[in-house]
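*Asks:* Here is my input, please return the structure:
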Amino acid sequence: MSVKVITKDNFENEVMHSEKPVLLDFWAAWCGPCKMLSPLVDKYSEEDSSVNVGKVNVDEENELASAFGISSIPALFVVKHGKVVASTVGYMPEEELKSFVASAKAK
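*Replies:* Prediction:
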């Protein structure tokens, strides 16, 4: 699965009405930890087809960032059946990312 760019225009369809859980990565181009996490999120999207992965650029999508209460990035959310079931802030290593999503999927 490839990573989708999530905007306010496709959010409802891609996230809220997704059949699969969605891992959302809120990021910005100027954010160092975001740049470190991004390749791990990309790799995860290729390895786990049971989850859709989307990225939200907080500089371009202020409304979505506000709706999710983003105050620090990178911020990761898992949305399942239209509800946030898990969230975390900051960089994490690959195995921690996998564990975070796996525990959220189980909820």
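*Asks:* switch to C-alpha atoms for all contacts and neighbour counts from now on
*Replies:* Noted.
*Asks:* so the residue nearest to the spatial centre of the chain, which of the three states?
*Replies:* Centroid-nearest residue in the chain: L24, 1.5 Å away (criterion: Cα atoms, centre = their mean). Using DSSP: H, G, I helix; E, B strand; the rest coil, the secondary structure recorded for L24 is strand.
*Asks:* what residues are up against it?
*Replies:* When contacts are counted by Cα atoms under 8 Å, 6 or more residues apart in numbering, L24 is found next to V53, G54, K55, V56, L76, F77, V78, V79.
*Asks:* Just the ones of these in strands?
*Replies:* Counted as lying in strands by DSSP state E, out of the contacts of L24, are V53, G54, K55, V56, L76, F77, V78, V79.
*Asks:* From M36, how far off is the last one?
*Replies:* In this case it means V79. Taking Cα to Cα, to the nearest Å as the measure, V79 falls 22 Å from M36.
*Asks:* neighbour-wise, which of the two wins?
*Replies:* V79 (23 against 14; other Cα atoms under 10 Å).
*Asks:* ok, now how distant is that one from V85?
*Replies:* 6 Å.
*Asks:* what's the answer for K105, then?
*Replies:* 8 Å.
*Asks:* Would you do the same for the sequence below? I want to compare the two.
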Amino acid sequence: MVEGNREIVALDVDTFTELTKLDGVVVIHLSAEWCGPCQAFTTVFHETAENHDDVVFATLDTDSQPELGAAFHVKSIPTIAVMRGGALIFTHEGSLSERALNDVIRQARGVDVDEIRKSMTSGVAST
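*Replies:* Presented below is the predicted three-dimensional model:
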């Protein structure tokens, strides 16, 4: 997987593990085929992906990958999740406008990955 590839990645456990190793911004659209609002948001998601070469865009079908959906604590779909430096930094239940999604991406780019890593490891007792 290449960071910043315009291809939208279909997530499974293996590709998700790969994404958690990236420092860059990863935007995930959690949905299901039967979900009308999810399908409506797909257009916005794809159009936004075309405008961000430095961001990885991925989809997660919560029906075919229920364990990953559970890992994101999905209560309703569509859900948008944003990761940076392997950490989940944003989730939103429901669709977003293209403008709002672009703003989320802009803010995610500004997140300090080193600070995320520190906060992920703080409080972990060393043996």
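*Asks:* Can you pull the residues that touch both of K105 and V85 of structure 1?
*Replies:* What both K105 of structure 1 and V85 touch, as defined by Cα under 8 Å, 6+ apart, is the set V78.
*Asks:* For structure 2, which segments are assigned as strands?
*Replies:* According to DSSP E, the strands that structure 2 contains are 9-10, 25-31, 56-61, 79-84, 87-93.
*Asks:* sorry, back to before: of the contacts of L24 of structure 1, closest to Y91 of structure 1?
*Replies:* Using Cα to Cα, L76 comes nearest to Y91 of structure 1 of these, at 9.4 Å.
*Asks:* how close does that closest one get to F26 of structure 1?
*Replies:* 6 Å.
*Asks:* Under the alignment, what does V79 of structure 1 map to in structure 2?
*Replies:* The equivalent of V79 of structure 1 in structure 2 is M83 (alignment by TM-score structural alignment).
*Asks:* got the contact list for its match?
*Replies:* Here M83 of structure 2 is in contact with T20, V25, V26, V27, I89, F90, A108 (criterion: Cα under 8 Å, 6+ apart).
*Asks:* run the last query once more with 10 Å
*Replies:* For M83 of structure 2, the contact set (Cα atoms under 10 Å, 6 or more residues apart in numbering) comprises 19-20, 22-28, 56, 89-91, 108.
*Asks:* Could you do A70 of structure 2 as well?
*Replies:* For A70 of structure 2, the contact set (Cα under 10 Å, 6+ apart) comprises T62.
*Asks:* What residue in structure 1 is paired with it?
*Replies:* By TM-score structural alignment, A70 of structure 2 lines up with S66.
*Asks:* Any figure for the gap between the residue opposite D9 of structure 1 in structure 2 once aligned and T20 of structure 2?
*Replies:* For D9 of structure 1, the aligned position in structure 2 is occupied by D14, per TM-score structural alignment. Going from D14 of structure 2 to T20 of structure 2 by Cα to Cα gives 10 Å.
*Asks:* Those two - which one has more neighbours?
*Replies:* For D14 of structure 2 versus T20, neighbours defined as other Cα under 10 Å are more numerous around T20 (16 against 8).
*Asks:* Could you list the buried residues of the longest helix along structure 2?
*Replies:* As assigned by DSSP state H, the longest helix anywhere in structure 2 is helix 36-50. Going by neighbour count (16 or more other Cα atoms under 10 Å), the buried part of helix 36-50 of structure 2 is C38, F41, T42, V44, F45, H46, T48, A49.
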